[in-house]
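Peer 1: how does the following fold in three dimensions:
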Amino acid sequence: MKSLYITSVSTFSGKTALSLGIGLRMQAAGLKVGYLKPVSTQPYTAGGRILDEDAEFVRRTLGLDTPPWELSPVVITTELLDEVMSGTLQRDLIAEIEQAWQQVGEDKDITIMEGGASMREGYVVGVNTLNLVEQLDVPVLSVVSFHGEECLAGMCVLDDAMAAKRRLEDRLMGIVLNSVPREDMDYIRTRAVPFLENQGIKVYGVLPFDPYLRALSVGEIIDTLNAKVLTGTHLRERLIEHMSVGAMSVEAALPRFRRQLNKAVFTGGDRTDIQAAALETSTTCLVLTGNLQPTSTILKRAEELGVAVLLVPDSTLEAVERVSGIFGKTSLAQPEKLSRFQAMLSEHLNYAELIRDLGL
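Peer 2: Just a heads-up that it's a prediction; the model follows:
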């Protein structure tokens, strides 16, 4: 049974998006694809069962008939962690994962396995990336995300790629570099990629940064903040590419508002001046904090412009922190984002070489 384990070295690297994108490409080529997310640290409950949200989304998009609770055999909860720490755990987690892997792979040409948010995730319960790929004897494709603002000349990309190679050794079949700013693409392709390949690290693709793919929908902000919708109930699918905080004077805020397109502005419900300024620029959503109702003039103007106005009880800082926790994660729930990502893979991922190296 062929398998590909897709992991990453840091959170929000685009691992789920890549797993789904490769799976769809394989299906389009006529391959029967299975999917498994062996370990989940983001559980949610549906129908009395604990599921993983990402795994359920991938299952639906790939059209798999496997029950969603079978796609994430090990869900790390507080209770499971307590059992591990107290030495009372009676389950063989590796065996459970192996059994699920065998089941989802029945009659499939390949099973895509989506690893944790980082290579260290799951160490405490013995189901980290290295343990799993050794036990299951599967090749690994690692997503390495660009962090140019933190490192000199793409050094973080090189460090992360070489660290992955050191940890996984021959099990690492290669990497995909993700979220590379367009102004850095030439440097990464002509300098970083040849260097990495000279170190024995195959680079299957260099994906450019696209803020649209990391945008949040208005609906995701509504759900995260449990917000009351004052205008724009029909705008849940509209996308937000930037977040801006209106806690300063209008004079200070306007230049930033003008630079940021398709943004959500977080400000107090009593800051009519900031709200009016935001509405005169490219604003998708106003998040008004402190449960302070805006004026009828603001609501009327927002309706005219097609801007969603949300009301929340949180302080501005609290609301921003809660949304920041999910902002920047590549979510492909909107069809137009999925199509855009697929087009990016077609242009920038060496799919033919990946398939050849997998023996498919």
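
Peer 1: please make it C-alpha for all contacts and neighbour counts, starting now.
Peer 2: Noted.

Peer 1: residues in contact with the helix or strand hosting Leu345?
Peer 2: Here Leu345, judged by DSSP states H and E, is contained in helix 335-348. Identification of contacts with helix 335-348 by Cα atoms under 8 Å, 6 or more residues apart in numbering yields 21, 205-207, 212-213, 332.

Peer 1: Ile97: which of those residues is nearest?
Peer 2: Gly21 (23.2 Å; Cα to Cα).

Peer 1: would you map the helices across the stretch 201-350 of the chain?
Peer 2: 218-225, 250-259, 272-279, 296-305, 316-324, 335-348 (DSSP state H, counting those that start in this stretch).

Peer 1: next, the buried residues of the longest one.
Peer 2: Going back to what we said before, that points to helix 335-348. 337-338, 341-342, 344-345 (16 or more other Cα atoms under 10 Å).

Peer 1: which element follows it toward the C-terminus?
Peer 2: helix 351-358.

Peer 1: for that next one, the distance to its chain's centre please.
Peer 2: 24 Å (Cα atoms, centre = their mean, to the nearest Å).

Peer 1: just want the angle from that helix to helix 335-348.
Peer 2: On the basis of axes from the mean of the first three to the mean of the last three Cα atoms, to 10 degrees, helix 351-358 is oriented at 80 degrees to helix 335-348.

Peer 1: here's the other one to compare against:
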Amino acid sequence: MQQLYLAATGMNRGKTTVALGLLAALIESGRSTGFIKPVGQRYAVVDGVPADEDAILMRSVFDLPDALGDLSPVHIPRGFTRAFIEGKVGDDLSARIRAAYARVADSRDVLLVEGTGHAGVGAVIGLSNAQVAAMLGTPALIVSEGGVGRPIDEIVLNRALFRQHGVPVAGAIVNKVDLDGHPGLGRLVRSGLAHHGIELLGVLPYRPILSNATLAMLLQQMPGKLLHAGPDPSRPIEHVAIAAMQARHVLERVGPGSLV
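Peer 2: Purely as a prediction, here's the structure:
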């Protein structure tokens, strides 16, 4: 079985977006593909089962047959870290992950494992991304975001912790790159990472639609009455104005792409 551990260099780097794309491509290739997020921080409860939001998303989008508890075996609720440090958590979290991993991986050709944040997240409970990847024997793919120096620095730093735990890094993906304004950035980052023996596997251009909600999205999630949709409800919202003031002051704060 082929497998890959998807990690990031920090929050909001686009790891889950990359996971969605990878999982879609793998499933479309015809291979039996599984997904698991061993440790989650933001979670919701579905049919009485607490699970990481990303695991819930993947199961819903791709109609995964696995039990939700297997897709998200460990989640960290408020107060969990303190309880763990104080010795009040008796569960064998590693065993729970290994058991769920074995069930999800059974009869699969490919398994995508999604981490949580950067390589060190989870170390406080003995389950950092590097530790979990080592436990599962999974090579890592690191996702960073646009720029030149910062993504290279972040990727090299995270690679060091994976290396410390004996986890090979298959390569890196840099997301949110301004290729329109700086078309040579991809080549530059590729060259910079090559100096450290890290392969740049892909560069994803920055697209506002992936970072900003649209009016159509909000209408699906929020109750309320739509007063004016504007010419294009699928246009990304660029600015939000709270109309808790006199009308003339509201108008001063409203411009193209504004949501009131």
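
Peer 1: coming back round to it: most neighbours, which of the contacts of helix 335-348 of the first structure?
Peer 2: Using other Cα atoms under 10 Å as the neighbour criterion, Val206 leads the contacts of helix 335-348 of the first structure with 25 neighbours.

Peer 1: pull the contacting residues for the aligned residue in the second structure for that one.
Peer 2: Structural alignment (TM-score structural alignment) places Val206 of the first structure against Val203 in the second structure. By Cα under 8 Å, 6+ apart, the contact set of Val203 of the second structure is 173-175, 177, 186.

Peer 1: one step back: the second structure: matching residues for the helix holding Leu345 of the first structure?
Peer 2: Taking TM-score structural alignment, helix 335-348 of the first structure hits no residues over in the second structure.

Peer 1: wait, Leu31 of the first structure sits on Asp109?
Peer 2: Yes: if you go by Cα atoms under 8 Å, Leu31 of the first structure and Asp109 touch, sitting 5.9 Å apart.

Peer 1: follow-up on the earlier one: grab the nearest non-local neighbour of the match of Val206 of the first structure.
Peer 2: Closest residue to Val203 of the second structure apart from its sequence neighbours, by Cα to Cα, 6 or more residues apart in numbering: Val174 at 5.0 Å.

Peer 1: so what does the one you found match up with in the first structure?
Peer 2: Match for Val174 of the second structure (TM-score structural alignment): Leu177.

Peer 1: tell me the helices and strands packed up against the top strand by length along the first structure.
Peer 2: Under DSSP state E, the strand in the first structure containing the largest number of residues is strand 172-180. Under the contact criterion of 3 or more Cα pairs under 8 Å, 6 or more residues apart in numbering; DSSP states H and E, strand 172-180 of the first structure touches strand 140-145, helix 155-168, strand 203-208.

Peer 1: now it on the second structure. Mean distance?
Peer 2: Aligned to the second structure and superposed, strand 172-180 of the first structure gives a mean residue distance of 0.6 Å (mean Cα distance after the TM-score superposition for the first structure).

Peer 1: hmm, who's touching the following helix or strand past that strand?
Peer 2: Using DSSP H and E, the next helix or strand after strand 172-180 of the first structure towards the C-terminus is helix 185-187. Residues outside helix 185-187 of the first structure that contact it (Cα under 8 Å, 6+ apart): 206, 208.

Peer 1: so how far is helix 185-187 of the first structure from its chain's centroid?
Peer 2: Distance, centroid of helix 185-187 of the first structure to centroid of chain: 24 Å (Cα atoms, centre = their mean).

Peer 1: can I assume Leu89 of the first structure sits in a strand?
Peer 2: No: the assignment for Leu89 of the first structure is coil, going by DSSP: H, G, I helix; E, B strand; the rest coil, so no strand is present there.

Peer 1: excluding its backbone neighbours, what's nearest it?
Peer 2: Glu83 (4.9 Å).

Peer 1: the one you found against Thr77, yeah?
Peer 2: No: counting by Cα under 8 Å, Glu83 of the first structure sits too far from Thr77 to count as a contact (10.0 Å).

Peer 1: who's in contact with the match of Val174 of the second structure?
Peer 2: 143-146, 157, 203, 205-207.

Peer 1: 10 Å instead?
Peer 2: 13-14, 142-146, 157, 161, 188, 193, 203-208, 349 (Cα atoms under 10 Å, 6 or more residues apart in numbering).

Peer 1: for Pro205 of the second structure, same thing?
Peer 2: So Pro205 of the second structure contacts 145-146, 174-180, 183, 186 (Cα under 10 Å, 6+ apart).

Peer 1: including distance to Ser60 of the second structure, could those go into CSV?
Peer 2: As requested, the contacts of Pro205 of the second structure are exported to CSV (distance: Cα to Cα, whole Å):
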residue, distance to Ser60 of the second structure
Glu145, 27
Gly146, 29
Val174, 26
Asn175, 24
Lys176, 25
Val177, 29
Asp178, 31
Leu179, 32
Asp180, 34
Pro183, 36
Gly186, 33
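
Peer 1: closest to Arg159 of the second structure out of those residues?
Peer 2: Distances from Arg159 of the second structure to those, taken by Cα to Cα, are shortest for Val174, at 14.3 Å.

Peer 1: quickly note the distance from the closest one to Gly186 of the second structure.
Peer 2: 8 Å (Cα to Cα, to the nearest Å).

Peer 1: need the residues touching each of the two.
Peer 2: With Cα under 10 Å, 6+ apart as the test, Val174 of the second structure and Gly186 both reach 146-148, 200, 202-205.

Peer 1: distance to Gly122 of the second structure added to those, as JSON lines?
Peer 2: Formatted as JSON lines, these follow (distance: Cα to Cα, whole Å):
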{"residue": "Gly146", "distance to Gly122 of the second structure": "25"}
{"residue": "Gly147", "distance to Gly122 of the second structure": "27"}
{"residue": "Val148", "distance to Gly122 of the second structure": "28"}
{"residue": "Leu200", "distance to Gly122 of the second structure": "26"}
{"residue": "Gly202", "distance to Gly122 of the second structure": "27"}
{"residue": "Val203", "distance to Gly122 of the second structure": "27"}
{"residue": "Leu204", "distance to Gly122 of the second structure": "27"}
{"residue": "Pro205", "distance to Gly122 of the second structure": "30"}
